[in-house]
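Asker: Structure of the sequence below:
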Amino acid sequence: MGTKSKFFRAFVAGNTISDGRTITPEMIGEIVKNFNVATYTPRCNVEHVSGYSPEPPFNGYGSVIAVKSQIDDVEIGGKTEKRMALYCQVDGNDQLVGLADKDQKPFPSVELTDNYAGTSTIGLIGLAFTDRPASIATQALQFSRHAPGSVFGTAPEATALEFEAAPADAKGIADAIKGGFAAVAAMFTANAPKE
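Answerer: Presented below is the predicted three-dimensional model:
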């Protein structure tokens, strides 16, 4: 089990920059509707490369564990627009946490399919972290097709991955306190005069 992030914005609806496609709020709705980790768990990677080996640097960096959508204010060309946005939450391993700590590969980039499980709807199949987002406006969409059936999109501003504190283990805390008292008692017992 890794470290759970807070929700962060992965992209917003609108026109793409390089290929002229448009991502609609309905498509984001399909992503949210189709998302279920029990059915398919999208994995996190770096630069859209999923390696064949569990060894770094192109091994898995964690999993997307939740998605949600909401309407956000987005500034584009000096004007503020209301846009549907997709937010993701990840359960990141130590490598992803390390990337976030070092401000490396800070930009999220979604990996989508346009025929999720044969439903002819959009689904999230992965999430990459990258240094080079393709979008030019704050969280404006940029999609590039790298493989048949895959759509990649990036957010142009760094998303600070903030991790939630792990819940305290009451039994572990109690055992640590008992162990501390036992160690102090042992110090006094070892130095006690013998009768």
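Asker: Please count neighbours and contacts with C-alpha atoms only from this point.
Answerer: Fine.
Asker: Leaving out sequence neighbours, find the closest residue to Met27.
Answerer: Leaving aside its chain neighbours, Met27 sits nearest to Ile122 (6.1 Å; criterion: Cα to Cα, 6 or more residues apart in numbering).
Asker: mind listing what that neighbour touches?
Answerer: Residues counted as contacts of Ile122 (Cα atoms under 8 Å, 6 or more residues apart in numbering) are Met27, Ile28, Glu30, Ile31, Asn34, Leu112, Thr113, Asp114, Asn115, Tyr116.
Asker: Can you flag the buried ones in the residues you listed?
Answerer: Buried positions within the contacts of Ile122, assessed by neighbour count (16 or more other Cα atoms under 10 Å), are Met27, Ile28, Glu30, Ile31, Asn34, Leu112, Thr113, Asp114, Tyr116.
Asker: Can you list the helices and strands that the helix or strand encompassing the second one packs against?
Answerer: According to DSSP states H and E, Ile28 maps onto helix 25-34. The helices and strands touching helix 25-34, judged by 3 or more Cα pairs under 8 Å, 6 or more residues apart in numbering; DSSP states H and E, are strand 62-76, strand 79-92, strand 123-130.
Asker: how about this one, so we can line them up?
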Amino acid sequence: MSTKSKWFVVATEGATADGRNIERKWLEEMASNYDPKLYGARVNLEHFKGIFPDGDFKRLGDVLALKTEERDGKLRLLAQIEPTKDLIEMVKNKQKVYTSIEVNPNFADLNSAYLVGLAVTDDPASLGTEMLAFSAQAKQNPLAHRKQDKDNLFSEAIEFALELEEQEKESLLDKLKAMFTAKENSQQTEQQLYKTLEDVSTLLTEQIKQVQEKNENLTQQLNELSTANIELTQQLQALEQKITTLEKEPVEFNRPVITGAEKSMIETDC
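Answerer: Here you go, the predicted model:
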């Protein structure tokens, strides 16, 4: 099952690319033109493209799709990649947490911009604004040997976070279909058939156990709600009883006896 990343920003309108600014038009063209079947951009280290599958500069994944979005008045290019286990481990260990795109402003027969590579790096300064400007002005561009085409541009490195999308769990039905399909494609011996049925039994047991656990949790929650409802009902009944009792009791009002004042007044009048 493939692992897809969540969308993350790889370039922003106006950012540096080999002494030039990334044009809004490029981002729009890269997003609309990108098709892995036409040309699939791969993830690499520091824009180096190794030729050995077990070498230090082997590929670290593929760019699956591109899209643009507006943020604070500037267009941004976002990518979704399928990283290798090596890249996932690198990022987990806080390595290679910056990205830089390689763009061809005039790709093949499209006559428009196209993303041809995505590099990850540890040191943003190695692909930062000053380094790219210096490289572009130098008589011999020190980054030229890393490019797939001399006219390609490297964007300045920006930080990214590699977050993976949650994968849908394979359903029991899908697992059963896969089992029987695999067995049907080869001659089944009695032992193989027994193993298939045993696997099916194990899957069913796991599913039943999960359902039972969910039912137990649901039953417990219902019991707790029922108990709380009973307690609330009892409290309401007690309150109603108290109100009824108070309503039946006669209201008596006794005027307090005035003492002292009247006698004093009489004595004063005399």
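Asker: where does the TM-score land?
Answerer: Aligned and superposed, the two chains score 0.75 in TM-score terms (TM-score structural alignment, normalised by the length of the first structure); 167 aligned residues with a Cα RMSD of 2.6 Å.
Asker: and Met30 of the second structure, how far is that from Arg76 of the second structure?
Answerer: Note on Met30 of the second structure: its distance to Arg76 of the second structure, by Cα to Cα, to the nearest Å, is 11 Å.
Asker: now swap in Asp18 of the second structure and tell me
Answerer: 18 Å.
Asker: Tell me where the second structure has helices.
Answerer: Ranges of helices within the second structure are 24-33, 85-92, 129-137, 172-184, 190-248, 261-269, based on DSSP state H.
Asker: Quick one: distance of the last one to the chain centre.
Answerer: In this case it means helix 261-269 of the second structure. Remark: helix 261-269 of the second structure is offset 91 Å from the chain centroid, using Cα atoms, centre = their mean, to the nearest Å.
Asker: Check the third one too.
Answerer: In terms of Cα atoms, centre = their mean, the centre of helix 129-137 of the second structure is set 34 Å apart from its chain centre.
Asker: that older thread, and the helices of the second structure, which is most packed in?
Answerer: Among those, helix 24-33 has the highest mean neighbour count (mean count of other Cα atoms under 10 Å), at a mean of 19.
Asker: could you check the angle strand 61-71 makes with that one?
Answerer: 130 degrees (axes from the mean of the first three to the mean of the last three Cα atoms, to 10 degrees).
Asker: just to revisit the earlier point, counterpart of the residue nearest to Met27 of the first structure over in the second structure?
Answerer: Matched to the second structure by TM-score structural alignment, Ile122 of the first structure sits across from Ala113.
Asker: Its match and Glu102 of the second structure: what is the separation?
Answerer: For Ala113 of the second structure relative to Glu102 of the second structure (Cα to Cα), the value is 10 Å.
Asker: so how far is Tyr40 of the first structure from Gln70 of the first structure?
Answerer: Taken as Cα to Cα, the span from Gln70 of the first structure to Tyr40 of the first structure is 22 Å.
Asker: now Ala13 of the first structure
Answerer: Taken as Cα to Cα, the span from Ala13 of the first structure to Tyr40 of the first structure is 23 Å.
Asker: Of the two, give the one with the bigger neighbour count.
Answerer: For Ala13 of the first structure and Tyr40, the more surrounded residue by other Cα atoms under 10 Å is Ala13, and the numbers stand at 21 against 15.
Asker: Quick check: that one touching Gly29?
Answerer: No - the criterion here is Cα atoms under 8 Å, and Ala13 of the first structure misses it with Gly29 at 10.5 Å.
Asker: In the second structure, what residue corresponds to Asp91 of the first structure?
Answerer: By TM-score structural alignment, Asp91 of the first structure lines up with Glu82.
Asker: Show the contacting residues for its match.
Answerer: So Glu82 of the second structure contacts Ser2, Thr3, Lys4, Ser5, Gly61, Asp62, Val63, Leu64 (Cα under 8 Å, 6+ apart).
Asker: most neighbours, which of those residues?
Answerer: That'd be Val63 among the contacts of Glu82 of the second structure, by other Cα under 10 Å, with 23 neighbours.
Asker: Contacts only, for that residue.
Answerer: Val63 of the second structure touches Pro36, Gly40, Ala41, Arg42, Val43, Ala79, Gln80, Ile81, Glu82, Leu118, counting by Cα under 8 Å, 6+ apart.
Asker: Kindly recompute the last result at 10 Å.
Answerer: 4-5, 34-36, 40-43, 79-83, 115-118 (Cα atoms under 10 Å, 6 or more residues apart in numbering).
Asker: Type out the ChimeraX command that picks the buried ones from those residues.
Answerer: Remark: buried members of the contacts of Val63 of the second structure, expressed as a ChimeraX selection using 16+ other Cα under 10 Å:
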select :4,5,34,35,40,41,42,43,79,80,81,82,83,115,116,117,118
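Asker: Number of residues surrounding the counterpart of Phe152 of the first structure in the second structure?
Answerer: Matched across to the second structure, Phe152 of the first structure falls on Phe154, judged by TM-score structural alignment. Counted with other Cα under 10 Å, the neighbours of Phe154 of the second structure add up to 27.
Asker: need the contact list for Phe154 of the second structure.
Answerer: Shown in contact with Phe154 of the second structure (Cα under 10 Å, 6+ apart): 16-20, 22, 47, 100-104, 117-119, 127-128, 132, 143-144, 146-147.
Asker: Not counting sequence-adjacent ones, nearest residue to it?
Answerer: Per Cα to Cα, 6+ apart, closest to Phe154 of the second structure is Glu102, 4.7 Å.
Asker: wouldn't the one you found be in contact with Val116 here?
Answerer: Yes - using Cα atoms under 10 Å, Glu102 of the second structure is in contact with Val116, at 5.7 Å.
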